[in-house]
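*Asks:* Turn this into a model:
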Amino acid sequence: MNRIKEILKAKGITQTWLAEKMNKSYTTINEYARNVRQPSVEDLYEIADILQVQATDLLVNKKNNNDRN
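*Replies:* Sure thing, here's the model as predicted:
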């Protein structure tokens, strides 16, 4: 699972904008955001670069990470 949708919302960025930046279809980005499909490692790093976050931020919810046993 990824946190793309959550990070897009927090940054006020639309899926359409991200799709255009990545030269991908809206459908592809929407599937990533809804966790229907997972991005390739290359795409994950590109998304992180565009959104100016660490790639791990797209995958791990740091707030809840300590709650796991």
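*Asks:* going forward, measure contacts and count neighbours with C-alpha atoms only.
*Replies:* Noted.
*Asks:* Give me the distance from the helix or strand encompassing residue 6 to the chain's centre.
*Replies:* For residue 6, the element it lies in under DSSP states H and E is helix 4-11. The chain centroid and the centroid of helix 4-11 are separated by 7 Å under CA atoms, centre = their mean, to the nearest Å.
*Asks:* Next, the second sequence, to be compared with the first:
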Amino acid sequence: MNRIKEVLAEKGVSQTWLSEKIGKSYNMVNSYAQNRQQPRLEVLWSIAEVLDIDVKELIVSNKKY
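*Replies:* This next block holds a predicted model:
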């Protein structure tokens, strides 16, 4: 699971903007944001770089603390 949709909302940017920045189609970015499909690690790194965040902020932890 990822937090792409939440992070985009926090940053105030659109899926369209992100798709243009990372070179993916809007439909692909929408699939990532809706958790229908998970991006490859390289894509997560690109998204984190474009959004100027740590890549860990894009991932939902599997650990319960």
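*Asks:* Superposing both, give me the TM-score.
*Replies:* With the length set by TM-score structural alignment, normalised by the length of the second structure, the two chains reach a TM-score of 0.91; 64 aligned residues with a CA RMSD of 1.4 Å.
*Asks:* returning to what we had before: which neighbouring elements make contact with the helix holding residue 6 of the first structure?
*Replies:* Using 3 or more CA pairs under 8 Å, 6 or more residues apart in numbering; DSSP states H and E, the elements in contact with helix 4-11 of the first structure are helix 26-33.
*Asks:* Residue 4 of the first structure: neighbour count?
*Replies:* 23 (other CA atoms under 10 Å).
*Asks:* okay, the top helix by length along the first structure sits on what stretch of the second structure?
*Replies:* For the first structure, the helix with the greatest residue count under DSSP state H is helix 41-51. Counting by TM-score structural alignment, helix 41-51 of the first structure falls onto residues 41-51 of the second structure.
*Asks:* circling back: show me which residues of the helix holding residue 6 of the first structure are buried.
*Replies:* 4-5, 7-8 (16 or more other CA atoms under 10 Å).
*Asks:* relative orientation of it and helix 41-51 in degrees?
*Replies:* 10 degrees (axes from the mean of the first three to the mean of the last three CA atoms, to 10 degrees).
*Asks:* quick one: helix 4-11 of the first structure to helix 26-33, angle?
*Replies:* Using the same axes, to 10 degrees, helix 4-11 of the first structure lies at 100 degrees relative to helix 26-33.
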